[in-house]
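Peer 1: turn this into a model:
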Amino acid sequence: MPSPQGESRQGLAYALGAYAIWGFVLPIYMKLLAHVSPIEVVAHRIIWALPFAIAILLWQGTLRHALAHFREPRTLGLAALTAALISVNWGVFVYAVGTGQTVEAALGYYINPLVNIALAAIFLGERPTRLQGLAIALAAVGVAILTLKAGGLPWISLVLAMTFGTYGLLRKTVRVGASEGFFLEVALLAIPSIVLVLLFVPEKHFLNDGIETTLLVAAGPLTAVPLILYAAGARLLHFTTIGIMQYIVPTLMVLTAVFLFGEPFGGWQLVAFGFIWTALGLYTGTLFRRRVGKDTAVPTRPSSGLTP
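Peer 2: Next up, the predicted model:
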């Protein structure tokens, strides 16, 4: 049996693998599919994730238990809501990367933890601390600067943050594990995705080109693999560690967007992001304060979720 330190190193490797895929590999991958309709990309992402999700459950020996959830109306209804939210999130992310707005997408994932605090206060009665309230206010200033300079709300950032935040809120009420929840969501979305591809995508790329077909099919496993790595890492790391490491994803996205995709990142964006990074620093401080004196051999397991 590995030591706690060995487990932490292994968990760190798993988590870094997941975040590297979400923050670096996935944006580049979606950039390669920029000429394909986001609807078609997301539909194939769902369709080809389903067999992979089934394979995971077979390997875990939990497929029968997962199938039993289809006889639970409440679980099925909530899974349908989370599936709808995550499909919108994926679609907006694919659109953002394909249209050269990856920096704005990254902003959405930066402000997502602060949106979570606000949603928890509104719907779960969890009062934010003073530092958390200040963090939310600073993030709002950053968004306001972006709104004024761009001449409109950064809707991509806000949609990504709100859909993923609401997704996480609802997932807390669905009493299924990460793998089973992922299976339920893609299973519910599979048939609508097939219908969309067959009837509502005017210019189909699937089977018309070998490279495009391979990319569309591989998008399924690319969706599932980081989720598995994240879930494995989350079991071996403390909540504080996972909470801080989640910023790797939008940071990699910004670096990829600016230095590989050539997206602009001017002075006013730096000022706006400065407010948001300061807000995240305050939020991270609350995570550390919450964990002071509570470090144990068995780490607290955070709730699971899906990023891009």
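Peer 1: hey, let's count contacts and neighbours off CA atoms from now on
Peer 2: Fine.
Peer 1: and residue 102, how close does it get to residue 249?
Peer 2: Using Cα to Cα, to the nearest Å, one obtains 12 Å as the distance from residue 102 to residue 249.
Peer 1: who has more neighbours, the two?
Peer 2: Between residue 102 and residue 249, counted using other Cα atoms under 10 Å, residue 102 has the larger neighbour count: 28 against 22.
Peer 1: tell me the buried residues in the helix or strand where residue 289 lies?
Peer 2: In this assignment (DSSP states H and E), residue 289 forms part of helix 267-291. Of all the residues in helix 267-291, those buried under the rule 16 or more other Cα atoms under 10 Å are 269, 272-273, 275-280, 282-284, 286-287.
Peer 1: for residue 245, state which of the residues you listed is nearest.
Peer 2: Within the buried residues of helix 267-291, distances to residue 245 taken as Cα to Cα reach their minimum at residue 284, with 10.3 Å.
Peer 1: gap between the closest one and residue 246?
Peer 2: From residue 284 across to residue 246, the span is 11 Å (Cα to Cα).
Peer 1: go on, residue 186?
Peer 2: The spacing between residue 186 and residue 246, counted by Cα to Cα, is 24 Å.
Peer 1: before we move on, what about residue 263?
Peer 2: As judged by Cα to Cα, residue 263 and residue 246 stand 23 Å apart.
Peer 1: comparing the two, which shows the higher neighbour count?
Peer 2: Legend: neighbour count by other Cα under 10 Å for residue 263 and residue 246, higher for residue 246 (19 against 16).
Peer 1: do you know how far the closest residue to the more buried one other than its chain neighbours is from residue 118?
Peer 2: Once flanking residues are discounted, residue 246 sits nearest to residue 19: 7.3 Å by Cα to Cα, 6 or more residues apart in numbering. With the distance defined as Cα to Cα, residue 19 ends up 24 Å from residue 118.
Peer 1: and for residue 266, the neighbour number?
Peer 2: Residues contacting residue 266 under the criterion other Cα under 10 Å number 8.
Peer 1: relative to residue 146, how far out is it?
Peer 2: Between residue 266 and residue 146 the computed distance is 11 Å (Cα to Cα).
Peer 1: cool, residue 16 as well?
Peer 2: Summarising the geometry, the distance separating residue 16 from residue 146, computed by Cα to Cα, is 30 Å.
Peer 1: for residue 282, same thing?
Peer 2: Residue 282 sits at a distance of 21 Å from residue 146 (criterion: Cα to Cα).
Peer 1: following up with a second sequence; could you model it the same way so I can compare the two?
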Amino acid sequence: MNKAVSETSKGVAYGLAAYTMWGSFPLYFALFEGIPAWEVLIHRVVWSCVFLAVVISLLKRWSPVKVALRRPKRLGFVLGCAIFIALNWGIYIYAVETRQVMQASLGYFLTPLVNVAMGMLILGERISRLQVVAVVLAAVAIVYQIVLLGVLPWITLALAFSFGTYGLMRKKVDLDGLSGLFVETLLLLPLGLLALAWLSAQEMSHLAESTNSALLLMSSGIVTAIPLLAFAGAARRLRLSTVGFLMYINPTLQFLIAMYVFHEPLGTEKLISFVMIWVALAIYSWSAWNGRARA
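Peer 2: Coordinates of the predicted model:
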């Protein structure tokens, strides 16, 4: 029993570490001021691949990677995952650079509900009435923003649907998080290296601009991989429901950073849409918790 409690405590610690790091990403990506989001994205892909290769070597986890690479016909789903996660990364970096972190946080609040909607519409999964109510309420919140603010919250929607689609395609890939992300970045590596070569040829690269910018760009690989390793440690030790509740730490921290660090405006209309999403999440979480308890 003591061992089980100890493992659960470690799992919670790993989960808190992972989601706190992810939630603090706005502070990290704000350091790239002056470097275009697409260039930061290129470096994040390249250096993530390099660092993950080192981690996989240290952990001696090359076996699943080799198996995946020997099945080129099944790499289509992995490539799809790579494209959607790169799209998600790029939009998120742009959101931080343009100080639209609040919209980004709303996107990650919305993601679980997008996952539920996709599961129902695409996979034919059955969901409870309360979960239907939660999805409808979230949709109303987005329509409310469009009508009253007169602006399509494209960052919110793009982040939620790109990550939701990534999760949907990830179900078709028989790889753990670490190996999967490595293969995804590996497939994008040739394109990333070509882009870096072009930037250097055009004398537009920030890599050689200064030691600080070079170290900052290279650190993006480490910053990407470390929360993933912590999350893997949590996922192995905790129930899915516990991991699901810890997940809300990420967008909550982003929301607080947007408001108190970046001083982004929060008008009444925007606040109401956030409250509607939060209520939808509370309904969804209550329904999911009760469903698992009964099971």
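Peer 1: superposing both, give me the TM-score.
Peer 2: Overlay of the two chains. TM-score (TM-score structural alignment, normalised by the length of structure 2): 0.95; 293 aligned residues with a Cα RMSD of 1.5 Å.
Peer 1: in which helix or strand does residue 34 of structure 2 reside?
Peer 2: In the assignment (DSSP H and E), residue 34 of structure 2 maps to no helix and no strand.
Peer 1: what of the one 5 residues further on?
Peer 2: Counting by DSSP H and E, the element that carries residue 39 of structure 2 is helix 37-59.
Peer 1: buried sites along the following helix or strand past that helix?
Peer 2: Once helix 37-59 of structure 2 ends, the next helix or strand along the chain (criterion: DSSP H and E) is helix 62-69. Of the residues in helix 62-69 of structure 2, those scored as buried under the neighbour-count criterion (16+ other Cα under 10 Å) are 65, 68.
Peer 1: and the next helix or strand past helix 62-69 of structure 2?
Peer 2: Taking DSSP H and E as the definition, the helix or strand right after helix 62-69 of structure 2 is helix 75-97.
Peer 1: which parts of that next one are buried?
Peer 2: Residues of helix 75-97 of structure 2 classed as buried under the neighbour-count rule (16+ other Cα under 10 Å) are 75, 77-97.
Peer 1: mean shift between that helix and structure 1?
Peer 2: Between helix 75-97 of structure 2 and its aligned partner residues in structure 1, the average distance after superposition works out to 0.4 Å, using mean Cα distance after the TM-score superposition for structure 1.
Peer 1: quick check: angle from the helix or strand that that helix is followed by to helix 75-97?
Peer 2: Past helix 75-97 of structure 2, further along toward the C-terminus, the next helix or strand under DSSP H and E is helix 101-121. An angle of 150 degrees separates the directions of helix 101-121 of structure 2 and helix 75-97 when computed by axes from the mean of the first three to the mean of the last three Cα atoms, to 10 degrees.
Peer 1: helix 101-121 of structure 2 vs structure 1, mean deviation?
Peer 2: After superposition, helix 101-121 of structure 2 averages 0.5 Å from its match (mean Cα distance after the TM-score superposition for structure 1).
Peer 1: can you list the buried residues in whichever helix or strand comes after that helix?
Peer 2: On the C-terminal side of helix 101-121 of structure 2, the nearest following helix or strand under DSSP H and E is helix 129-149. For helix 129-149 of structure 2, the buried set under the neighbour-count rule, 16+ other Cα under 10 Å, comprises 130-132, 134-135, 137-139, 141-145.
Peer 1: repeat for stretch 113-123 of structure 1
Peer 2: Going by 16+ other Cα under 10 Å, stretch 113-123 of structure 1 has these buried residues: 113-120.
Peer 1: ok, now stretch 49-58 of structure 2?
Peer 2: Of the residues in stretch 49-58 of structure 2, those buried by neighbour count under the rule 16+ other Cα under 10 Å are 49-53, 55-56.
Peer 1: just to check, the residue nearest to residue 246 of structure 1 is in contact with residue 250?
Peer 2: No: checked against Cα atoms under 8 Å, the pair residue 19 of structure 1 and residue 250 is beyond contact range at 9.3 Å.
Peer 1: which residues do those two both contact?
Peer 2: With Cα atoms under 8 Å, 6 or more residues apart in numbering applied, the contact sets of residue 19 of structure 1 and residue 250 do not overlap.
Peer 1: number of nearby residues for residue 258 of structure 2?
Peer 2: Close neighbours of residue 258 of structure 2, defined as other Cα under 10 Å, add up to 24.
Peer 1: right, and it touches residue 264 too?
Peer 2: Yes: using Cα under 8 Å, residue 258 of structure 2 and residue 264 qualify as a contacting pair, with a distance of 5.6 Å.
Peer 1: got any residues that touch both of those two?
Peer 2: Shared contacts of residue 258 of structure 2 and residue 264, counting by Cα under 8 Å, 6+ apart, come down to 99-100, 102.
Peer 1: take those residues and lay them out in JSON lines including distance to residue 218 of structure 2 and neighbour count.
Peer 2: Written out in JSON lines, the entries for these read as follows (distance: Cα to Cα, whole Å; neighbours: other Cα atoms under 10 Å):
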{"residue": "99", "distance to residue 218 of structure 2": "23", "neighbour count": "17"}
{"residue": "100", "distance to residue 218 of structure 2": "24", "neighbour count": "20"}
{"residue": "102", "distance to residue 218 of structure 2": "27", "neighbour count": "27"}
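Peer 1: now distance to residue 60 of structure 2 too, for the residues you listed, in TSV please.
Peer 2: Rendered in TSV, the data for those read as follows (distance: Cα to Cα, whole Å):
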residue	distance to residue 60 of structure 2
99	40
100	40
102	40
